[in-house]
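**Q** Only the shape, not the letters, is given here:
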């Protein structure tokens, strides 16, 4: 019976070896799969970070273009306020580039919303809305030949600066945070 005991021991030893090898293979497979998933998540995080960077900068460039177009309406606005009949045509012409910038800002804000995250998307939308309110105030007064809403415009200009600063801060914070793998 000792030869049988040695045979059983050899089979049991081989079985333990096979189970150990299979266990090690499964653990190696799980670790490799987890590592591939983590690498994929980090790579996606880098890709998304680059898209966010591009969209945030484009939105900020859009705000700068808006501000330049806005600067061009003040002189025609002064003429319009001094003589609404004579200054109206020039002021309406000066509003066209501002309308174009407003339309462009809408597109840029939507692109920021696509790449997120929610904080930056909300800040971009709030900024866009505030800039749009300013355009609508001025545009409405001229088209409906109403008095220029000076106090309302001053309040909205102040708000525009505040919301643009909030967007800059939000986007900066997001860009300073390194991407991490999701668990």
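**A** Looks like it came in fine. Treat the numbers as computed from the prediction; the structure is a model and nothing was measured.

**Q** going forward, measure contacts between C-alpha atoms and count neighbours the same way
**A** Will do.

**Q** Downstream of the one helix or strand residue 59 maps to, the next helix or strand is which one?
**A** Per DSSP states H and E, residue 59 falls inside helix 2-71. Per DSSP H and E, the first helix or strand lying C-terminal to helix 2-71 is helix 74-82.

**Q** Which neighbouring elements make contact with that next one?
**A** Other elements packing on helix 74-82 under the criterion 3 or more CA pairs under 8 Å, 6 or more residues apart in numbering; DSSP states H and E are helix 84-115.

**Q** The helix it packs on packs against which elements?
**A** Judged by 3+ CA pairs under 8 Å, 6+ apart, helix 84-115 is in contact with helix 2-71, helix 74-82, helix 118-143.

**Q** Buried residues, the shortest one. List them.
**A** Residues of helix 74-82 classed as buried by neighbour count (16 or more other CA atoms under 10 Å): 76-77, 79-81.

**Q** Just the angle for the helix holding residue 59 relative to helix 84-115, thanks.
**A** 180 degrees (axes from the mean of the first three to the mean of the last three CA atoms, to 10 degrees).

**Q** take the one below as the second:
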């Protein structure tokens, strides 16, 4: 074999090797780019899901905070109207107490929607206690002198209502993450 032919064979072999290496390198680069793109897309998808979950949790917490605040304010108003009626059992105070208890009960629907169930049960207990307090105060005999007339039953009903309202506040704070 002469040197020229050997050089040509070596050149062709080198070129085939270089081409093979280039093709293999190109395929590896394409595969790497594809894996990188898939990994990047998955990471982006996960980030979007996490962000959506965080935003939903924040939205839900704010909705709960608003509903719980309205409920607590209505419970405080009912408590105030109960005390007003106990001190002055006039028809006007009776109507105001009834309206306050009805308003309190009407707010339970929004709490039912946003939950959780433990808060709904707590709200239901507060509403039930408000109804018991209202009934106990209505059943208390009125005095003509206008002096407060508070029976043992209405005093117990008031304490029950106040205790359950306080429990609701504590449970609401726990749900909202407040200490």
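**A** Sure thing, it's come through. Computed from a predicted structure; not experimentally measured.

**Q** TM-score of the superposition?
**A** TM-score for the superposed chains, counting by TM-score structural alignment, normalised by the length of the second structure: 0.77, backed by 159 aligned residues with a CA RMSD of 2.3 Å.

**Q** Buried deepest among the helices and strands packed on helix 84-115 of the first structure, which one?
**A** helix 118-143 (a mean of 19; mean count of other CA atoms under 10 Å).

**Q** And the residue nearest the centre of the first structure?
**A** In the first structure, the centroid-proximal residue (CA atoms, centre = their mean) is residue 112; its distance is 3.2 Å.

**Q** Show the contacting residues for it.
**A** If you count contacts by CA atoms under 8 Å, 6 or more residues apart in numbering, residue 112 of the first structure has them with 52, 55-56, 59, 120-121, 124.

**Q** Counterpart of residue 5 of the first structure over in the second structure?
**A** The alignment partner of residue 5 of the first structure in the second structure, by TM-score structural alignment, is residue 17.

**Q** Take the helices and strands packed on helix 84-115 of the first structure and write them to CSV, including distance to residue 150 of the first structure.
**A** Shown next, in CSV, are those (distance: least, CA to CA, whole Å):
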stretch, distance to residue 150 of the first structure
helix 2-71, 15
helix 74-82, 11
helix 118-143, 9
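
**Q** Any idea which of these gets closest to residue 154 of the first structure?
**A** When these are compared for distance to residue 154 of the first structure using CA to CA, the nearest one is helix 118-143, at 9.2 Å.

**Q** Just want the angle from that closest one to helix 74-82.
**A** Using the same axes, to 10 degrees: helix 118-143 of the first structure against helix 74-82 is 40 degrees.

**Q** which helices and strands does helix 118-143 of the first structure pack with?
**A** With contacts defined as 3+ CA pairs under 8 Å, 6+ apart, helix 118-143 of the first structure has these neighbours: helix 84-115, helix 150-176.

**Q** Show me what counts as buried in the shortest one.
**A** In other words, helix 150-176 of the first structure. 153, 156, 159-160, 163-164, 166-168, 170-171, 174.
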